[in-house]
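Chemist: A structural model of the following input is requested.
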Amino acid sequence: MSATLREQRRAQTRRTIQAHAIRLFSERGYDATTMNDVAEAAGVSPMTVYRHFPTKEDLVLVDQYGEAIAERIAASPAGQPLVRRIGGALIDEAAALTGGDLAGDRRFLLVRLQLMISTPALRARHLDNQYALQQAIIGALGDEAADPDRAFQAQAAASACLAALHTALVRWAADDGRPDLPGLIGKALAAVFGDDAIGPAR
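Modeler: You can find the predicted model right below:
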């Protein structure tokens, strides 16, 4: 078996396990669902679940969104203000995740968010994820965040954009995914940075 095929099967196994976990957490409650319950529902051994998701929290919080956002930022024009580049990437990724015919992906994202908001253990770990996303954003800026002053500016811009993102996500989850998520993120960013922070250059 080629390395690519192995990685594809590994990714599919991860998606299957996580999908069953989210379903069970939603139906039974996070605290009432065990890792063994998830393994049984996914048709794999508990060892397989632990190999892909070392902790129960990882079943909800592990994702690849940070990598995709970083790639969008790295591909954006270097001459744009940091807030525009970061905010634009957040809006574009939200559009990709919630748009089109991917109703299943949209629902999956919504239930994950609702679990994060309602479960204290997940809220705490979510802060770690936010820090990791901030670091991924700064890394995507490359040489633009190389010296200490620029790195400080990038950290401040990333933190402010992620705070706006979090506010939009909480509102979206509270409204059961009915509003347009990219639009909510844009409104949150505009509330922080002004109406011209995102729109005119996009």
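
Chemist: rest of the way, CA atoms for contacts and neighbours
Modeler: Noted.

Chemist: For the nearest residue to residue 48 once chain neighbours are set aside, give me its contacts.
Modeler: Leaving aside its sequence neighbours, residue 48 sits nearest to residue 39 (CA to CA, 6 or more residues apart in numbering; 7.8 Å). Going by CA atoms under 8 Å, 6 or more residues apart in numbering, residue 39 touches 17, 45, 46, 48, 49.

Chemist: how distant is the one helix or strand residue 39 maps to from the center of its chain?
Modeler: For residue 39, the host element (DSSP states H and E) is helix 35-42. Computed by CA atoms, centre = their mean, to the nearest Å, the chain-centroid distance of helix 35-42 equals 24 Å.

Chemist: Buried residues of that helix, list them for me.
Modeler: Neighbour-count burial for helix 35-42, counted by 16 or more other CA atoms under 10 Å, picks out 35, 38, 39, 41, 42.

Chemist: One more, please, to line up against the first structure:
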Amino acid sequence: MAADPTPPPSLRERKKLRTRAAIRKATYRLVAEQGYEAATVERIAAAADVSPSTVVRYFPVKEDILLTDESDAVLDARLRARPADEEPLESLRAVVLDAVATAFADEPEETRLRARVMVEVPAVRARLTETAAETAQLLARALAERTGREPDDLEVRVFTAAVLGALREATVYWAERGQTDDLVRLLDRTVDTLKGGLSLRALP
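Modeler: Just a heads-up that it's a prediction; the model follows:
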């Protein structure tokens, strides 16, 4: 029997998504125009036409306005949809690089601003470490199922954290150097480095 189609989001859910999007859009605009510190909760609320309490209710940590979105669920779904016999590293390469390419296509300025703030603002960088750990846990569960391992298997956790950590470091490298390189190519090169066994030879 065919699986039941996923029901469309309710009116309340659509309203919540619109509110979250409005808060994010207002925050990105304020940060781009005035800097991160100037984008206070009160100013974000006024720009998004909501109350400060609404901003805090949707984003209890201000840094999450820039760092969190619905992409984790998309990454998880795409990872689970990859071929079952594909190497886990290649699966992660495919889903992450596709997500980054999509972000540049859909929201290029926001994507660049997020990376710049991540490098310039210590609080954002610190919070990114926490949110990245949550993403790693989510994707580790998907990889554990594919490989027949337990969700808290040490090798699965180390593997997933290492890959995502390396990709995050490549993003920092890109942002620190003025975002002039092709980020997708840098990430692809990063995965190649991991695949090669982390060998590092002296340059001639």
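
Chemist: Superposed, how do the two chains score by TM?
Modeler: Superposed pair, TM-score by TM-score structural alignment, normalised by the length of the first structure: 0.83. Supporting alignment: 190 aligned residues with a CA RMSD of 2.3 Å.

Chemist: Restrict the contacts of residue 39 of the first structure to the buried ones and give me that as a ChimeraX selection.
Modeler: Entered in ChimeraX, the line below selects the buried ones among those, by 16+ other CA under 10 Å:
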select :17,49
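
Chemist: Which of the contacts of residue 39 of the first structure fall within helices?
Modeler: When those are checked against helices (DSSP state H), the matches are 17, 46, 48, 49.

Chemist: OK, contacts around the last one?
Modeler: Neighbour list for residue 49 of the first structure: 17, 35, 38, 39 [criterion: CA under 8 Å, 6+ apart].

Chemist: among these, which two are most distant?
Modeler: 17 and 35 (10.1 Å; CA to CA).

Chemist: re the thing from before, out of the ones in helices among the contacts of residue 39 of the first structure, which one sits closest to residue 175 of the first structure?
Modeler: So of these, ranked by how close each gets to residue 175 of the first structure (CA to CA), first place is residue 17, at 26.9 Å.

Chemist: Just tell me what the closest one corresponds to in the second structure.
Modeler: When the second structure is aligned by TM-score structural alignment, residue 17 of the first structure is paired with residue 23.

Chemist: That match and residue 46 touch, don't they?
Modeler: No - Residue 23 of the second structure is not in contact with residue 46 according to CA atoms under 8 Å; the separation is 9.6 Å.

Chemist: what sits against the residue nearest the centre of the first structure?
Modeler: Closest residue to the average C-alpha location of the first structure: residue 65 at 4.5 Å, with CA atoms, centre = their mean. With CA under 8 Å, 6+ apart as the criterion, the residues that contact residue 65 of the first structure are residue 93.

Chemist: so what corresponds to it in the second structure?
Modeler: Per TM-score structural alignment, residue 65 of the first structure is aligned with residue 71.

Chemist: From the contacts of residue 39 of the first structure, pick the one nearest residue 110 of the first structure.
Modeler: In terms of CA to CA, no member of the contacts of residue 39 of the first structure lies closer to residue 110 of the first structure than residue 17, at 17.3 Å.

Chemist: roughly how far apart are residue 133 of the first structure and residue 66 of the first structure?
Modeler: Residue 133 of the first structure is 5 Å from residue 66 of the first structure, where distance means CA to CA, to the nearest Å.

Chemist: for the second structure, which helix is longest?
Modeler: Using DSSP H to define each element, the second structure has its longest helix at helix 122-147.

Chemist: Tell me the buried residues in that one?
Modeler: For helix 122-147 of the second structure, burial by neighbour count (16+ other CA under 10 Å) applies to 124-125, 127-128, 132-133, 135-144, 146.

Chemist: Please report how far the nearest residue to the match of residue 17 of the first structure once chain neighbours are set aside lies from residue 37 of the second structure.
Modeler: Once flanking residues are discounted, residue 23 of the second structure sits nearest to residue 48: 5.3 Å by CA to CA, 6+ apart. To residue 37 of the second structure, residue 48 of the second structure is 17 Å away according to CA to CA.

Chemist: What does residue 135 of the second structure correspond to in the first structure?
Modeler: Alignment note (TM-score structural alignment): residue 135 of the second structure maps to residue 133 of the first structure.

Chemist: does its match really touch residue 68, like I thought?
Modeler: No - the pair residue 133 of the first structure / residue 68 is not scored as a contact, 10.4 Å apart, by CA under 8 Å.

Chemist: how far apart are stretch 131-138 of the second structure and its match in the first structure?
Modeler: Its aligned residues in the first structure lie a mean 0.7 Å from stretch 131-138 of the second structure after superposition (mean CA distance after the TM-score superposition for the first structure).
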